[in-house]
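Undergrad: Below is the structure, and that's it, no one-letter string:
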């Protein structure tokens, strides 16, 4: 933890860390999680017909604002440690997550074509560089990831 961070506890499982320099927020584990363990249930606080940078896609024209809201601070990584299961509406651990580790997910695992692409700086060995949704990635890359049912279904019809 950096001195220039503001910390907000989220129950017993997580904390939001906010950089006092940039204002960027991230969600970190305050307990350990095992692969397959449910981290949180979630739902849609609101359903939008178009994506924005805070939504998770659940259908062609269905993009949910997350409830609980703290889940919106799970940032992208090309080597994610969590998955948004949009069928069961749970966030699950993909691998062991240590106390103090940032929660991350692979945005194209739920997003077909994002509201705005971005340069990825996750620094993982398999970093894809530019992220803009599953529609913009080759099938052989997508097959390396756990994908939402919506993305799996889109891939079958493409």
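TA: Sure thing, it's come through. This is a predicted model, so every value here is computed, not measured.

Undergrad: Could you use CA atoms for every contact and neighbour count after this?
TA: Fine.

Undergrad: For this structure, which segments count as helices?
TA: Per DSSP state H, the chain carries helices over the ranges 139-142, 149-157.

Undergrad: how far does the first one sit from the chain's center?
TA: Taking CA atoms, centre = their mean, to the nearest Å, one finds the center of helix 139-142 at 18 Å from the center of the full chain.

Undergrad: quick one: buried residues of it?
TA: residue 142 (16 or more other CA atoms under 10 Å).

Undergrad: which other residues reach that helix?
TA: Residues outside helix 139-142 that contact it (CA atoms under 8 Å, 6 or more residues apart in numbering) are residue 134.

Undergrad: Please apply the same query to stretch 147-154.
TA: For stretch 147-154, the external contacting residues (CA under 8 Å, 6+ apart) are 57-59, 84-87, 108-112, 134.

Undergrad: Can you tell me which of the residues you listed end up in strands?
TA: In this view, these that belong to strands under DSSP state E are 57, 58, 59, 84, 85.

Undergrad: and which of those is nearest residue 67?
TA: Distance to residue 67 across the ones in strands among the contacts of stretch 147-154 (CA to CA) is lowest for residue 84, with 12.5 Å.

Undergrad: What about residue 116, how many residues nearby?
TA: By other CA atoms under 10 Å, 11 other residues sit near residue 116.

Undergrad: Go through the helices of the chain and name the closest to residue 33.
TA: Residue 33 lies closest, by CA to CA, to one member of the helices of the chain: helix 149-157, at 23.5 Å.

Undergrad: Run the chain-centre distance for that closest one.
TA: The chain centre lies 18 Å from the centre of helix 149-157; the measure is CA atoms, centre = their mean.

Undergrad: Which positions within it qualify as buried?
TA: By 16+ other CA under 10 Å, the buried positions in helix 149-157 come out as 149, 150, 151, 152.

Undergrad: ditto for stretch 61-76
TA: Buried positions in stretch 61-76, judged by neighbour count with 16+ other CA under 10 Å: 62, 63, 64, 65, 66, 70, 71, 72, 73, 74, 75, 76.

Undergrad: Use this one as the comparison:
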């Protein structure tokens, strides 16, 4: 389905370009590329302008908490999914950053992508990812449909990271096989906070409070988006906004 913009285009001409790339006029395929070079962790865009609009869950929305969604009202909506994303969508800080673990940062011409389950709990339109990355997760339906191993190493918004920890705790309620240490009632390894225990299970060294960016490690307009704007199944995903 083609997306009809309700905003003046281009909305972010200094930092990105939207590509409508399809030889077939009946096929919708769109994606976004960077017009700037930035190091890993740098802010790519703020989510304050154009103003976001409260929304119900849809293929074009982004989830901002367990109960709220927004429409981006800008060309940022053309940022597609990838299982090896170039960006992180931080809905608490209201900013989009270059992925912290992206080697070499973001270069001019790089496709702009984020990991949809980093913001989405249960997507309105799940899809079969065809990003072609070695780490491709296949079926993308939201973080609630993914297990611990599938999310390990990805940056998640903090509200969502807490939700998946609670889900795993309820599902397992048994001994965690990390160093033979059992899980406590709050889903953490004994003697650790939930954030620190998640990092320990990921094989990472727990950091003192305040030393990490908000958002748990477990990767981001990732909204209830059914795939990406490349509907031919090539590139970052399949079936997203066009």
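TA: Received the coordinates, thanks. What you see is a predicted model; the values in this text were computed from it and never measured.

Undergrad: one step back: check the ones in strands among the contacts of stretch 147-154 of structure 1 against residue 18 of structure 1 and report the nearest one.
TA: Nearest to residue 18 of structure 1 among those is residue 84, at 22.4 Å by CA to CA.

Undergrad: wait, what's in contact with the closest one?
TA: Counting by CA under 8 Å, 6+ apart, residue 84 of structure 1 touches 90, 91, 92, 105, 110, 148.

Undergrad: Of all pairs in the residues you listed, which one spans the longest distance?
TA: Farthest-apart pair in the contacts of residue 84 of structure 1 is 92 and 110; separation 13.7 Å (CA to CA).

Undergrad: Between the two, which has more neighbouring residues?
TA: Comparing residue 92 of structure 1 with residue 110 by neighbour count (other CA under 10 Å), the higher total belongs to residue 110, at 28 against 20.

Undergrad: Aligned to that one, what sits in structure 2?
TA: For residue 110 of structure 1, the aligned residue in structure 2 is residue 119 (criterion: TM-score structural alignment).

Undergrad: Any figure for the gap between that match and residue 139 of structure 2?
TA: Distance from residue 119 of structure 2 to residue 139 of structure 2, counting by CA to CA, to the nearest Å: 16 Å.

Undergrad: do residue 32 of structure 2 as well
TA: Separation of residue 32 of structure 2 from residue 139 of structure 2 (CA to CA) stands at 22 Å.

Undergrad: same thing with residue 13 of structure 2?
TA: 33 Å.

Undergrad: Next up, the contacts around the counterpart of residue 96 of structure 2 in structure 1.
TA: The criterion is TM-score structural alignment: under it, residue 96 of structure 2 has residue 91 as its aligned partner in structure 1. Residues in contact with residue 91 of structure 1 (CA under 8 Å, 6+ apart) are 38, 39, 40, 41, 42, 82, 83, 84, 85.

Undergrad: Just give the closest residue to the counterpart of residue 63 of structure 2 in structure 1, not the sequence neighbours.
TA: Aligning on TM-score structural alignment places residue 63 of structure 2 opposite residue 57 in structure 1. Using CA to CA, 6 or more residues apart in numbering and skipping the chain neighbours, the partner closest in space to residue 57 of structure 1 is residue 63 (4.3 Å).

Undergrad: who touches the one you found in this structure?
TA: Applying CA under 8 Å, 6+ apart, the residues contacting residue 63 of structure 1 are 47, 48, 49, 50, 51, 55, 56, 57.

Undergrad: now swap in residue 97 of structure 1 and tell me
TA: 29, 32, 33, 34, 81.

Undergrad: Now, of those residues, which are buried?
TA: Among these, those classed as buried by neighbour count (16+ other CA under 10 Å) are 29, 33, 81.

Undergrad: The residues you listed in strands, which ones?
TA: residue 29.

Undergrad: Could you check which residue of structure 2 pairs with residue 14 of structure 1?
TA: Per TM-score structural alignment, residue 14 of structure 1 is aligned with residue 16.

Undergrad: Check the burial of its match by counting its neighbours.
TA: When neighbours are defined as other CA under 10 Å, residue 16 of structure 2 has 24 of them.

Undergrad: Then residue 143 of structure 1?
TA: By other CA under 10 Å, the residues close to residue 143 of structure 1 number 10.

Undergrad: cool, residue 94 of structure 1 as well?
TA: 18.

Undergrad: who touches it in this structure?
TA: By CA under 8 Å, 6+ apart, the contact list for residue 94 of structure 1 reads 34, 35, 36, 80, 81, 82, 83.
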